[in-house]
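Participant: Quick one: sequence plus predicted model below, questions after.
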Amino acid sequence: HFITALRQPALLDVIEATLRDGTPRQSRYLTNDGRQDTTFRVSCRPLPLADGMGALVVFEDVTQFEQAGQMRRDFVANVSHELRTPLTALMGFIETLKGPARNDPVARDRFLGIMETEAGRMNRLVGDLLSLSRVEADERVRPTERLDLGGLVLSTVHGLAPLAHEAGVQVETDLPPPFEMTGDADQLRQVLTNLLENAIKYSGRGSQVTVRISPPRYEPRVRAEGVTLEVEDSGPGIDPIHLPRLTERFYRVDSHRSREMGGTGLGLAIVKHIVNRHRGRLQVDSTLGRGSCFKVVLPV
């Protein structure tokens, strides 16, 4: 009997009502497939039978739609939260400057400095959101231009030299002879910049960051000839509990420290989508107290 198989009262009420009056109805059925919660949209229709009225019950799996909807809601909530903090600070300082601190030059200069920092934080967040949107829009279109990945690494490292010097971090490179590969130069520079900036900011003063590229060879993970780009640091490492979620939007291992460093929580999400567009693979290896290594496998 269907009551013994479908043990959710709302669905049973729908089936019994349709059997009773022959009116089509809809309901939802929630269950678990052993790996995740699943959601079914259930349609119940009357089905005339030789010995009375039956019901045809159709289960449509809408789990992916539910998950997508939840992701959108979480995304809006996260963006609102990230923008609310600097906006609240800006509004508070503006009110103070219009009132008690109107004629206090020292307080005015201090508040304007904080306001500049908060405005910069919002600007970085909006910039990363736009970058993420563009990358997601292009994800299905494979890049076609040819580029020198080693040259891209050297120019990126040179551009970040002032940041490394200020942080007291030594950046080394280990590159093979020059070769060309297919890729989007601007996006791969963004991958390098995000990974290097994270390594420099969070590895700590006195640590070393190494950017390494393997020579082109057959890579089983992309089922083609490819290279592995590694950004390795000798910093404090990442707790394994965080590794599966590192590329989620707005996920931070240490949210307070990340905000202090100017992070938006979107850098690794952007990296993931760029790597996906290049049909590559992203792997993170890290041991607490021994540093982290971000590996990007790219077909050539």
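Facilitator: Nice, thanks for sending it over.

Participant: For the rest of this, base every contact and every neighbour count on C-alpha atoms.
Facilitator: Will do.

Participant: tell me the SS of Arg110?
Facilitator: helix (DSSP: H, G, I helix; E, B strand; the rest coil).

Participant: Equivalent analysis for the one 5 residues further on, please.
Facilitator: Here Met115 is recorded as helix under three-state DSSP.

Participant: what sits against it?
Facilitator: 89-90, 93 (CA atoms under 8 Å, 6 or more residues apart in numbering).

Participant: Just the element for the spatially most central residue of the chain, please.
Facilitator: Closest residue to the average C-alpha location of the chain: Ala269 at 2.7 Å, with CA atoms, centre = their mean. Counting by DSSP states H and E, the element that carries Ala269 is helix 267-277.

Participant: Any buried residues in the helix or strand just after that helix, and which?
Facilitator: Using DSSP H and E, the helix or strand that follows helix 267-277 in sequence is strand 281-287. Within strand 281-287, the residues that count as buried by 16 or more other CA atoms under 10 Å are 281-282, 284, 286.

Participant: this is the other structure I want to compare:
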Amino acid sequence: MRCDTSIVVTHTKKSGALSNMLTSVGGLNRKLTLVLLLVSVLTSTLLLLLFYNNYQMQLQKERSQASRQVNMLLQASLENAMLKRDLPGLQEILDRLGAQQGVVDVAVLNPDGEVRFSAEQKGLGVLFEPALAKLCPNCDGDLRQAEATTHFLTEPDGRKILRSVHPVRNRAACKSCHGTVEDNPVNGIFVVDYDAASITEKARSGLLGLVAAGLAVLLSAVLSMWWFMRRNVIAPVKHLAEVSEALSQGDLAARAELIGKDEFSGLGERFNTMASRLQNSLDQLLEKETYLQALIDAIPDGIRVIDESFSVVNANHAYRQLLKLSPDKSVNQPCYRMSHNRDAPCPPTLITCTVYELLGQGKTSIKTMQDFTASDGSHERVQVFAAPLNVELNGKQRHFVVESIRDLMRDILFSQEQKLSALGQLAAGVGHEIRNPLSSIRLALKSTLHKLEEDKLDAVQIGKYLHLVDGEIDKCIDITERLLKLSALSGEHLQLVDVNKAIEETASLLRYEGEQLGIDLELDLDVTQPRVLAAESDIRMLILNLIQNAHHAMLNSGKLKIESRLSDGEVSISFTDNGVGIAAEHKAYIFDPFFSHRADGVHGTGLGLTICQSIVQRHKGRIEVEDVLPKGATFKVILPEAGNSGENQDETGKPSE
């Protein structure tokens, strides 16, 4: 069993070595050439060895047969000479035989191995050398048991000979000299040594001729096989390999051109069919990818997709525009680096990390406010909606986070349309304010017409009526001027704004709304007439939003107190109500866009306080909120006083160029 295992292991090692050698050769052409050469050499060597041995044995057999025939003939001649007692004739026969070309030595031995006769009478009376065992390997030292044999020997001087040993059997005619056949079965041994060099040379020359012919035939076969394989196998395979390489490099138009009707031409047709289908599939995929990218690029909010390693794998145009990123730098980058300018993932305790919350904590969705840092260092306030995305890619489950990013600064910029929308909410109050002066004007005109109809003209009374009409018209004009100031476009040039006047005129527009809600308005304005350097329409809209915010905090009745103060170069405007107040859990979100929590349960736009904060920050101020015990709240706006605003002004109150 151990021997068999060794053989198997050895064979496996050899096979592995051959396989490794073929692998290291390289191309199919070289492998084929090497295999053909190896097979040819091994086969030729094996056949050569077999043929050489067989041919040598055949020559030996033929020579042995010839020597036996010669020995038989000589035996008859020798027996005849011995029966006639013609010893000189016997010696002459041996001498003539020994003189033949190719004959090395001739001797006649007695049964004891003693040389009785030999060519040129060499070694007479001595035992034949070499030993009898070599003379007759099958005699067991007794030449009387010898059989006719022929075998090759090597002389001490290195010469090879073919020795023919032929026993001379005893016969009745020889009884007088050799005794009976039973006592002496063999009269003697006839030994002839032939020069084996001629046999070997003949075998070698024949072998060489055969080898030459075999090599010529083998070389022709190998070359024919190589040419056939190269033309019909290697060339098509090489062409298919080149076309496949071109296809893998992105040349989808690459096609195989194999002429014929064999298996390779059929393979080329199937390859072309596969390539055409692949090209069509890739074209469809590219079209779908282009469509999907165009679709997400058309979304006005920023969209990005993040994988488990915090790397952004896809993003749309709005996202790149928000963070001012080029297309090549908007993907394959860590999300924390692009949006927060950090070198490591955001700490979940400081920043709401959507990847950590959705993929790590298993939440289904997240809505959060964050400050993003653009590539130029600017900060963008955004609202992030995020949800997990689980898909199977390449047989493996992958997890992503999809973020929808809304630019809040874009949404909360106070536009002219928003101003007009806010003014539309004042329609009832403005109509009431104008209706009263118009009613007074109407009564004065009717009284005047009545006096004219009765022909009771009283110049003094008519003058009073006209003065009344003029005063009421001034009120209407004043109301329209307040509306125009409130709805004016925010210009780049700032002006001196009388804070008390802006409070009074804006509050008057909301007086009717407050009366309908049962809210008492109290104004406590600083007598120093504080002024700020700002866009007047912005200040008026700021006051309007804070008054409306107070109204929304009070249900059926309440009290709103508005104060203005000038202190330490700052102008403060306070709005204090006794409404429901602000819950502790809501205080951190009241300035966030779209956050709305009104006392009447109505869901507003959620932009009022956000707009107020934007206006205050734009004018280098701040806004604070305080609780009022036992209930209510105070919003306090603090702006730089006109003399401390840091702006250079001309005599008109506008910033100098």
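Facilitator: Everything's here; your move. These figures come from a predicted structure and were not determined experimentally.

Participant: TM-score for this pair?
Facilitator: Overlay of the two chains. TM-score (TM-score structural alignment, normalised by the length of the first structure): 0.55; 196 aligned residues with a CA RMSD of 3.9 Å.

Participant: Show me what the residue nearest to the centre of the first structure aligns to in the second structure.
Facilitator: Aligned counterpart of Ala269 of the first structure in the second structure: Thr610 (TM-score structural alignment).

Participant: neighbours around the closest residue to its match other than its chain neighbours, how many?
Facilitator: In this structure, Thr610 of the second structure finds its nearest non-sequential neighbour in Phe591, 4.9 Å apart by CA to CA, 6 or more residues apart in numbering. Neighbours of Phe591 of the second structure under the rule other CA atoms under 10 Å: 19.

Participant: Please enumerate the strands of the stretch 201-300 of the first structure.
Facilitator: 208-213, 217-219, 224-233, 281-287, 291-299 (DSSP state E, counting those that start in this stretch).

Participant: Can you give the contact residues for the second one?
Facilitator: Right, the one you point to is strand 217-219 of the first structure. 224-227, 297, 299.

Participant: Generate a PyMOL selection restricted to the buried subset of these.
Facilitator: Buried members of those, identified by 16+ other CA under 10 Å, are gathered into one PyMOL selection as follows:
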select buried, resi 226+227+297+299
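
Participant: just the contacts of strand 217-219 of the first structure now: which is nearest Ser203 of the first structure?
Facilitator: Using CA to CA, Val297 is the member of the contacts of strand 217-219 of the first structure that lies nearest Ser203 of the first structure, at 22.7 Å.

Participant: what residue of the second structure matches up with Gly233 of the first structure?
Facilitator: Just to correct that, residue 233 of the first structure is Asp rather than Gly. Match for Asp233 of the first structure (TM-score structural alignment): Asp577.

Participant: Next up, the contacts around the residue nearest to the centre of the first structure.
Facilitator: Taking CA under 8 Å, 6+ apart, one finds 132, 247-249 in contact with Ala269 of the first structure.

Participant: what does Asp184 of the first structure give?
Facilitator: Counted by CA under 8 Å, 6+ apart, Asp184 of the first structure has contacts 143-145, 147.

Participant: same thing with Val231 of the first structure?
Facilitator: 195-196, 199, 209-212, 293-295.

Participant: hmm, 10 Å instead?
Facilitator: Residues near Val231 of the first structure by CA atoms under 10 Å, 6 or more residues apart in numbering: 171-173, 192, 195-196, 198-199, 209-213, 284, 292-296.

Participant: show me where the stretch 51-200 of the first structure has strands.
Facilitator: So, for the stretch 51-200 of the first structure - with DSSP E, counting those that start in this stretch - the strands run 52-61, 146-148, 170-174, 180-182.

Participant: follow-up on the earlier one: Ile611 is in contact with the residue nearest to Thr610 of the second structure, correct?
Facilitator: Yes - when contacts are counted by CA atoms under 10 Å, Phe591 of the second structure is listed as touching Ile611 (8.5 Å).

Participant: sorry, back to before: which of the contacts of Ala269 of the first structure still touch in the second structure?
Facilitator: Retained in the second structure: 247-249, out of these (criterion both residues aligned by TM-score structural alignment, their matches' CA atoms under 8 Å).

Participant: Report all helices and strands that the helix or strand hosting Ile7 of the second structure contacts.
Facilitator: Assigned by DSSP H and E, Ile7 of the second structure falls within helix 2-25. On a contact count with 3 or more CA pairs under 10 Å, 6 or more residues apart in numbering; DSSP states H and E, helix 2-25 of the second structure meets helix 28-83.

Participant: so where is the helix it packs on in the first structure?
Facilitator: By TM-score structural alignment, helix 28-83 of the second structure lines up with nothing in the first structure.

Participant: starting at the chain centroid, how far to the helix or strand following that helix?
Facilitator: Downstream of helix 28-83 of the second structure, the next assigned helix or strand under DSSP H and E is helix 87-98. Counting by CA atoms, centre = their mean, to the nearest Å, helix 87-98 of the second structure is centred 100 Å from the centre of its parent chain.

Participant: now helix 87-98 of the second structure and helix 28-83, what's the angle there?
Facilitator: 170 degrees (axes from the mean of the first three to the mean of the last three CA atoms, to 10 degrees).

Participant: and helix 87-98 of the second structure, what does it pack onto?
Facilitator: So helix 87-98 of the second structure, by 3+ CA pairs under 10 Å, 6+ apart, packs with helix 28-83, strand 103-109, strand 115-118, strand 186-195.

Participant: Sort out which residues of that helix are buried, please.
Facilitator: Here helix 87-98 of the second structure shows 89-91, 93-95, 97-98 as buried, counting by 16+ other CA under 10 Å.

Participant: possible to save those residues as CSV with distance to Met554 of the second structure?
Facilitator: Below are the buried residues of helix 87-98 of the second structure laid out as CSV (distance: CA to CA, whole Å):
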residue, distance to Met554 of the second structure
Gly89, 165
Leu90, 162
Gln91, 161
Ile93, 159
Leu94, 156
Asp95, 157
Leu97, 153
Gly98, 152
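
Participant: ok, Arg279 of the first structure to Thr210 of the first structure distance?
Facilitator: According to CA to CA, to the nearest Å, Arg279 of the first structure stands 24 Å off from Thr210 of the first structure.

Participant: I meant to write Gly54 of the first structure there.
Facilitator: 69 Å.

Participant: go on, Leu49 of the first structure?
Facilitator: Taking CA to CA, one finds Leu49 of the first structure at 73 Å from Thr210 of the first structure.
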